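Peer 1: Okay, sequence plus prediction incoming.
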Amino acid sequence: MRVSFRNFDPWVLSAVYGSPNRIIRRSLWSSIISLAENNTHPWCLLGDFNSILHNHERRGGSTRVLAGACSEFQHCVSSCGLIDLGYDGWPFTRKRGNLVERLDRGLSNLDWQIRFPEARIIHLPPLKSDHNPICLQLETTSFPNRGRRPFRFQAAWLTYPDFKNVVNSSWSIENSWNNGISSFRDSLKKWNTNVFGNILKKKRKIIRRLQGITNTLDQGNNNFLEELRGQLWKEY
């Protein structure tokens, strides 16, 4: 996928999913190597590779040696001149029983690293999955206030059950078109801050609690925390 970002020249983003079967996964390594040979743009790969890159990225589970699987992934990364983008957060992205692994990651070539020197991968807490979602953040610096932002309709508002009532109560046929639009916009802004915004705050709070539970469970199993995590997933 070609990505255009502000005034930069386009760069390439590849979304990756590797088969859990090692034999089938070899076709992924071959495809990545083939893409690298024909690519001339800054390039980033992001997703679930279903393979660890180093032995320390796996803990617990079977003691069966996985050096062969690691070496195949390492050969692919080395052949393509790719760089691991690292991560912030919990060091693993998949937990099943007492097995934890870092299967999800971001990789890039040198041109992409030069283009986005502040880019980082953030490991988010798991939500109804045994994998942690990962987030690619291109910049860490905040932008200065550029003045009053224009009003924009948020598609997420439509998911709120009471949104239709908000529209009906904030629109009056007695107003002119311009006055009606202005009143409607102001009502939505206030509702977004006081009602819908509170929902988003609750979701962010749940995510922080899930992250704390994940960090604690990394020290060992805890039935109470496992049940609490399930309840938080339902609330989210």
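Peer 2: It's in.
Peer 1: Only C-alpha atoms from now on, for both contacts and neighbour counts.
Peer 2: OK.
Peer 1: next structured bit after the longest helix belonging to the chain?
Peer 2: Taking DSSP state H as the criterion, the chain has its longest helix at helix 197-217. Following helix 197-217 in sequence order, the next helix or strand is helix 223-235 (DSSP states H and E).
Peer 1: Just the buried residues of that following helix, please?
Peer 2: Residues Arg229, Leu232, Trp233 are the ones in helix 223-235 that count as buried (16 or more other C-alpha atoms under 10 Å).
Peer 1: same for it, what does it pack against?
Peer 2: helix 197-217 (3 or more C-alpha pairs under 8 Å, 6 or more residues apart in numbering; DSSP states H and E).
Peer 1: So which bits of the helix it packs on are buried?
Peer 2: Neighbour-count burial for helix 197-217 flags Ile206, Ile207, Arg209, Leu210, Gln211, Ile213, Thr214 (criterion: 16+ other C-alpha under 10 Å).
Peer 1: Take this one as well and set it beside the first:
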Amino acid sequence: MFDTMGNFRKGGTRLFRYVAAWNDHPAFPEFFRSVWDNSRGFYDNVNRFQEGSRRWSMDVFGHINKRKNRLMTRLRGIDKAMEVSFRHLLSRLEVKLKRELDEVLEQENRLW
């Protein structure tokens, strides 16, 4: 059920919630084009979007907290390894992971 008023239903399926952070994911525009068909009616498109976005969110977008924790764990590992011996490969990886973490933190911020 699509509910724009924020009403909660007891039992049954969970209400659909649009996650604004999806907009920032590079694969989202293509996903949207794949489920939205202008030859269909508005409500049919909304239903298709809701169903597809649940799968897309889990399969492609992923869980923000899990991604954040995974990135932070990897960065801590790099820090420990760099304390022992500086390596250019680790340094480049650290920069890349920090960029990814910044993106995830921005997505997390948009959730709130």
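Peer 2: Great, that's in hand. From a predicted model like this one, the values you see are computed outputs, not experimental measurements.
Peer 1: coming back round to it: pick the one among the buried residues of helix 197-217 of structure 1 closest to Lys95 of structure 1.
Peer 2: Thr214 (9.6 Å; C-alpha to C-alpha).
Peer 1: if I look at the closest one, how far off is Glu226 of structure 1?
Peer 2: Counting by C-alpha to C-alpha, to the nearest Å, the gap between Thr214 of structure 1 and Glu226 of structure 1 amounts to 9 Å.
Peer 1: Sketch out the helices for structure 1, chain order is fine.
Peer 2: 22-38, 67-80, 110-115, 163-170, 177-191, 197-217, 223-235.
Peer 1: Which part of structure 2 matches the fourth one?
Peer 2: Against structure 2, the aligned range for helix 163-170 of structure 1 is residues 28-35 (TM-score structural alignment).
Peer 1: Mean per-residue distance, the matching stretch versus structure 1.
Peer 2: By mean C-alpha distance after the TM-score superposition for structure 1, the fitted stretch 28-35 of structure 2 averages 1.1 Å away from its aligned residues in structure 1.
Peer 1: Mind listing what's buried along that stretch?
Peer 2: Those buried within stretch 28-35 of structure 2 under the rule 16+ other C-alpha under 10 Å are Phe28, Val35.
Peer 1: From the chain's centroid, how far away is that stretch?
Peer 2: 14 Å (C-alpha atoms, centre = their mean, to the nearest Å).
Peer 1: got it, and stretch 70-79 of structure 2?
Peer 2: 20 Å.
Peer 1: Please enumerate residues in contact with that stretch?
Peer 2: Leu90, Glu94, Leu97, Lys98, Glu100, Leu101 (C-alpha atoms under 8 Å, 6 or more residues apart in numbering).
Peer 1: what's the nearest residue to Arg120 of structure 1 if we skip its chain neighbours?
Peer 2: Gln137 (5.4 Å; C-alpha to C-alpha, 6 or more residues apart in numbering).
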